[in-house]
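> Build the 3D model from these lines:
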Amino acid sequence: MAVDPAALDPAVLLAGPRGRRLCLEWARTWSQNDDERLSSAIFYAAHNLDPGRGVSRVLFSVGTDGSDRDADHGSKPPAPGDVARLLADASLTEPGGPAVMSALAAAVGNARYWQPPDGEDVLAAAPEMRAALARVAHLLAGSPQASWWTTPAGGPARDAEQWSVEFAGTTVDGELVRNAAEILELSRVGRVEEEALAERDWPADPRASFSGPWWSKPPSALTRTTRALAGVGPAGLALVEDALGWEAATVHRIRPPRDTRVYEIDGPDAWAHLCRRYPVRVTAARRQVWYQTTGRIGLWVMPDWAGVAQDVDAVHLTVAGYLATAGRTIQVDGDVASVLAGWDPDQTYWLTDVDHDHSTDQVWHRGESEWARATDA
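I've put the predicted structure just below:
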């Protein structure tokens, strides 16, 4: 049987923290319906492994006298090995329906690059979990719902639809609208000033308790788009890092220029190439936050997006590229490394000006678990 060159390699889902979290989230979703023991074990093991246990993450139980009691002092919680054994013995079904998208959205929504990984991420990264999660990765990689995770911007055809998402309340009336070149140049100047300030005034110790900028994506003021998915709508509605609970959004199509040059970030090597060819130093400004998320001490860089714009019109992050790359240390050269942070999966950043087709405007609202297009009265 011929092998599809675009098929998703299950190993990709185990390579990075977001991919491992996806596998854990799908196992949790499945087990909530089919094996409550596994769901419960995941919950308590993750709680016990969370760096905020007892402080920002606390469990309480109700005693026989009706009083609240700190559940952290109860019976011994399950360890990663216990969860792995339950998962290995589970009769997993083929992934299907909305469960895959729900698990993917949870993996994306729980990403954080400014503090240590949460308990679920620690659990998913435990060596004891690898073989059990590999079962899940194999099932997910072969799922029809994952068939688009390796495809380039909009799909195989460059003229496929791309949709911009604007969440309610994120645009300020009278906000100055700039062209892409201005946005990129302002961002470049700001990055240089930010690094100079950090070198002068911020702590030099990566372990210091200090927060600063953590993202490495292009400027948010640029046009950003994702594809639309049948029955789901634009992927940019559901697949959002650090979301703020938006319940409404307006979406519309954009019209890319002809012969658009799109750089595809399909994995760690593609990100490392960008950082190697267009490096900008960010060690002083990100040494604390990226130490928190990776545990690494060393030199840090990210791409100079104004420089990238000299050679391409847009940069697209595939879902597979996101799952394998985001949130981990990506070696660039020698003692220089980078972190892909703050970039949603399937999102394309346009480094040039594009036409917005507002005749295609649609209003979407978030329900209990998914987004739906508003119907005309």
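> For the rest of this, base every contact and every neighbour count on C-alpha atoms.
Noted.
> And stretch 127-146, end to end?
End-to-end distance for stretch 127-146: 25 Å, by C-alpha to C-alpha, to the nearest Å.
> Pull out the buried residues from that stretch.
Applying a neighbour-count criterion of 16 or more other C-alpha atoms under 10 Å, one finds 128-129, 132-134, 136-142, 145-146 buried in stretch 127-146.
> go on, stretch 247-260?
Quick answer for stretch 247-260 (16+ other C-alpha under 10 Å): 248-254, 256.
> for it, how far is the first residue from the last?
33 Å.
> could you pull out the strands for the stretch 251-377 of the chain?
262-265, 279-281, 299-303, 314-317, 330-333, 336-338, 348-350, 355-366, 371-373 (DSSP state E, counting those that start in this stretch).
> still on that earlier bit, from the buried residues of stretch 127-146, pick the one nearest Ser31.
Val136 (12.1 Å; C-alpha to C-alpha).
> For the comparison step, fold the sequence that follows:
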Amino acid sequence: MRTADAATVDLLLAGPRGRTVCWEVVADAVPAARAAVRAAAADPAGTRHVVDALRSAGDVAPTPADVSRALDLAVAGVRYWQPPDEQDAVLADPRVVAALEPVARAVLAAPSTGWWSQPCTTAAQVLTAYDDAAPARGEGVLAALDAWRARVVAEEREAGGRRRPVSGSWWSTPASAGLTRTTRRLPDGTAPGFDLVEDGDGWDVVTAYAVDVPAGARVLELTGPEDVAALVADHPLEVTASRQRDWYEATGRSGRWLVPDHRAIADAYDGVHVTVLAWAAAAGRALPVGEGTATVLAGWDPDATYWYADDVTICTPGRRWCRDDARWRRDVAR
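Below you'll find the model as predicted:
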């Protein structure tokens, strides 16, 4: 069995999504746990009961199904346009974080999480299309990113002219640029992109396309919050006016906000990949960038790579999958 070092355990527990993964792995096994969280949300003095419930769980040995379900729920729980929910607030208490450490260690030791810290597997990337829609192909990438940056700048200018900030764009990805977005192929033929989609629609039908990534593609790996902040520091684009309402609600921070300038990134890299552990540690947090600025990793799904090059192409016909009792099965009829 693999073992997890202290730094990796700390990384998983650093962010609200990582703590949610650990919580969901253990909570159903401890009948008093969920009730204790609800009570602690109303009265912080009850946090000790959450700690007691977690300590009563003993050794945890999560199955692949346990881990998959917990990660699904952590992704489904993102809300970058409103305050953290009561559970997130309770799980952020340092005493609860300490009580979750054995769970985090067990999660990271599980064979089914071995890929969570692995870099982009360029030889086995999958583009996922949803509900029989045509696949999004990143063509004319630089022109698309020029248009994306122009929209962000215009949106920021418009938002800056309002008396009050309004809710609007909350993501920090180039989601509207139409870039190719892929995740790795898993041993069972599925891909994280089937389920692990922030603010997704819970699709029951997906089509998976194998993608050809040219040899020598320059992929930047984001392995933790520091990498996310460094990417923004190297390629900053200010979005304070257009993001402040949503990101203040989500993080409680007021100040200047930045996102990565994805057009500038395209001059240096062919793709940017976020590991599952980086997502778990960074997503939804106010990450300091420097000189009173910060960013939020929002809308970037676990294990997703955004491609900034035209020569990343679909190389096989799509394979259709259908969800059956929470499991994905190949559609043999098509």
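> what about Arg158 of structure 1, how many neighbours?
When neighbours are counted by other C-alpha atoms under 10 Å, Arg158 of structure 1 registers 16.
> Tell me the spacing between the equivalent of Asp301 of structure 2 over in structure 1 and Asp118 of structure 1.
Alignment note: Asp301 of structure 2 maps to Asp344 in structure 1; criterion TM-score structural alignment. Asp344 of structure 1 sits 19 Å away from Asp118 of structure 1, going by C-alpha to C-alpha.
> Which one of those two is surrounded by more residues?
Taking other C-alpha under 10 Å, Asp344 of structure 1 and Asp118 do not tie; Asp344 has more neighbours (25 against 20).
> can you tell me which residues contact the closest residue to that one other than its chain neighbours?
Once flanking residues are discounted, Asp344 of structure 1 sits nearest to Val240: 5.7 Å by C-alpha to C-alpha, 6 or more residues apart in numbering. Remark: with contacts taken as C-alpha atoms under 8 Å, 6 or more residues apart in numbering, Val240 of structure 1 is in contact with 105, 108-109, 344-345.
> The lengthiest helix in structure 2 vs structure 1, average offset?
Using DSSP state H to define each element, structure 2 has its longest helix at helix 141-160. Superposed on structure 1, helix 141-160 of structure 2 shows a mean distance of 0.7 Å to its aligned residues (mean C-alpha distance after the TM-score superposition for structure 1).
> how about the helix or strand just after that helix, which residues of structure 1 does it hit?
Downstream of helix 141-160 of structure 2, the first helix or strand assigned by DSSP states H and E is strand 181-184. Aligned by TM-score structural alignment, strand 181-184 of structure 2 falls on residues 224-227 of structure 1.
> Name the residues that touch that stretch?
Applying C-alpha under 8 Å, 6+ apart, the external contacts of stretch 224-227 of structure 1 come out as 153-155, 160-165, 234-236, 254, 346-350.
> List buried residues within the residues you listed.
Neighbour counting over the contacts of stretch 224-227 of structure 1 (16+ other C-alpha under 10 Å) leaves 153-154, 161-165, 234-236, 254, 346-350 as the buried ones.
> Just the ones in helices from those, please.
Counting by DSSP H, those contribute 235-236 to helices.
> Mind picking the one among the buried ones among the contacts of stretch 224-227 of structure 1 that's closest to Asp9 of structure 1?
When these are compared against Asp9 of structure 1 (criterion: C-alpha to C-alpha), the nearest one is Asp346, at 17.4 Å.
> Is it correct that the closest one is in contact with Thr318?
Yes - in terms of C-alpha atoms under 8 Å, Asp346 of structure 1 counts as a neighbour of Thr318; the distance is 4.7 Å.
> shared neighbours of the two, anything?
Between them, Asp346 of structure 1 and Thr318 have 149, 153 as joint contacts when contacts are counted by C-alpha under 8 Å, 6+ apart.
> Check the gap between the residue sitting nearest the centre point of structure 1 and Arg69 of structure 1 for me.
For structure 1, the residue nearest the mean C-alpha position is Val108 (4.0 Å; C-alpha atoms, centre = their mean). Between Val108 of structure 1 and Arg69 of structure 1 the computed distance is 33 Å (C-alpha to C-alpha).
> Quote the end-to-end distance of stretch 33-50 of structure 2.
6 Å.
> for stretch 49-69 of structure 2, same thing?
25 Å.
> Read off where that stretch ends up in structure 1.
Stretch 49-69 of structure 2 corresponds to residues 82-102 of structure 1 when matched by TM-score structural alignment.
> and for the matching stretch, what are the contacting residues?
With C-alpha under 8 Å, 6+ apart as the criterion, stretch 82-102 of structure 1 contacts 26-27, 29-30, 35, 37-38, 41-42, 45, 128-129, 131-133, 135, 139-140, 143-145.
> Show me which positions of that stretch end up buried.
Result for stretch 82-102 of structure 1 [16+ other C-alpha under 10 Å]: buried residues 82-84, 86-88, 90, 92, 95, 99-102.
> can you check stretch 223-237 of structure 1 too?
Of the residues in stretch 223-237 of structure 1, 223-228, 233-237 count as buried by neighbour count, 16+ other C-alpha under 10 Å.
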